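Structural data only, the sequence is not supplied:
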């Protein structure tokens, strides 16, 4: 097994987890089957199985995951509602659940705004993101700032807003003016 393949499969405890990791790394299904010594149908079944299982209980997360392999527990929702555990693929991608995409009004080619603050990453709809960005960029500069720097910053804010609005228009999202 190549070092790259070993690195991709590191931490995968189950065959299903290995199949998902190789798929996320871009390996074709037939190649995954050959590498793992499994039938193509097995690989297909793992990759085509329905969405994440839901846990309808209020028991602590540690108890909910008891007996589950770590990689198999990456995709499920638990109580309280609207909290998700999302698996990060080998290429760094994260798949959002359909109900999250629906709530954000995201559709193929659409726009979602992300905000990183400290250790918190927040996703908002394109429309809400534009409003947040306008509010953030409209804040006055600190006292004692040079007028020339203030003018340059104002032009940058306007350009950023125009760029976001252009992206919204391209994505087919409406804005409220």
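Nice, thanks for sending it over. Bear in mind the structure is a predicted one, so any value in this text is a computation, not a measurement.

only C-alpha atoms for contact and neighbour calcs from this point on.
Will do.

which outside residues touch stretch 155-163?
With Cα atoms under 8 Å, 6 or more residues apart in numbering as the test, stretch 155-163 has contacts from 130, 133-134, 137-138.

Which one of those sits in the busiest neighbourhood?
The residue in the contacts of stretch 155-163 with the most neighbours, by other Cα atoms under 10 Å, is residue 130 (22 neighbours).

For that residue, list the residues it contacts.
Counting by Cα under 8 Å, 6+ apart, residue 130 touches 161, 164-165.

Let's see if you can find the most crowded of those.
Counting neighbours by other Cα under 10 Å, residue 164 leads the contacts of residue 130 with 20 neighbours.

before we go on, here's another structure to hold up against the first:
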């Protein structure tokens, strides 16, 4: 059994045995191995679980658009998550209708997959890891919030590579103002420049 299959089996075992909170399926990372460029997101949503791939919903379309804007193809990057199952909230309304929505993964849920993410990084051997949002940022660096470090590359001794913190693509949905979009786009331009120096 290769390393990747071993990780997938571990993810499946953890997801199937987790009973503390409601979850809605799981996925694994996607993309070539080894790979110079690795993106780490938060956790899969409904679209991701249905397709078995990270970043395929609305946030995924935004992600690919900006990735292509700096001359990088999705097929040339590795994309994975901090938490590999979909954390969900289940609500039942007064008329009996049940709705399921995403929620952020809890620290304990992130820690369930700590060794798996570390192992995936060691197999992929990236020269640069781009963290998307606060969850992977806090997991892979000592920063506490994306606002204090986005768009600024830092060296990671733990992973022997550059880490480049960015806002999550879904943040464009929540911050629909020109100022935020401009800042977000500038971070991608900075990333393009960092990739040229790093790769």
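Perfect, thanks for sending it. Quick caveat, the model's predicted, so the values are computed rather than measured.

After superposition, what's the TM-score here?
Taking TM-score structural alignment, normalised by the length of the first structure as the basis, the two superposed chains have a TM-score of 0.24; 74 aligned residues with a Cα RMSD of 5.5 Å.

Would you format the contacts of stretch 155-163 of the first structure as a markdown table with distance to residue 30 of the first structure and secondary structure included?
Shown next, in a markdown table, are the contacts of stretch 155-163 of the first structure (distance: Cα to Cα, whole Å; DSSP: H, G, I helix; E, B strand; the rest coil):
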| residue | distance to residue 30 of the first structure | secondary structure |
| --- | --- | --- |
| 130 | 44 | helix |
| 133 | 46 | helix |
| 134 | 49 | helix |
| 137 | 50 | helix |
| 138 | 54 | coil |
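
so which of these would you say is closest to residue 42 of the first structure?
Using Cα to Cα, residue 130 is the member of the contacts of stretch 155-163 of the first structure that lies nearest residue 42 of the first structure, at 44.9 Å.

Residue 156 of the first structure versus the closest one, what's the distance?
Going from residue 130 of the first structure to residue 156 of the first structure by Cα to Cα, to the nearest Å gives 15 Å.

next one: residue 101 of the first structure
Distance from residue 101 of the first structure to residue 156 of the first structure, by Cα to Cα: 30 Å.

Report the buried residues of the longest helix seen in the first structure.
The helix that spans the most residues within the first structure, counting by DSSP state H, is helix 147-170. By neighbour count with 16 or more other Cα atoms under 10 Å, helix 147-170 of the first structure contains the buried residues 154, 157, 160-161, 164-165, 168.

Confirm that residue 63 of the second structure sits in a strand.
No: Residue 63 of the second structure is assigned helix when assessed by DSSP: H, G, I helix; E, B strand; the rest coil, not a strand.

thinking again about what came up before, reformat the contacts of stretch 155-163 of the first structure as a markdown table; add distance to residue 23 of the first structure.
Below are these laid out as a markdown table (distance: Cα to Cα, whole Å):
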| residue | distance to residue 23 of the first structure |
| --- | --- |
| 130 | 35 |
| 133 | 36 |
| 134 | 40 |
| 137 | 41 |
| 138 | 44 |
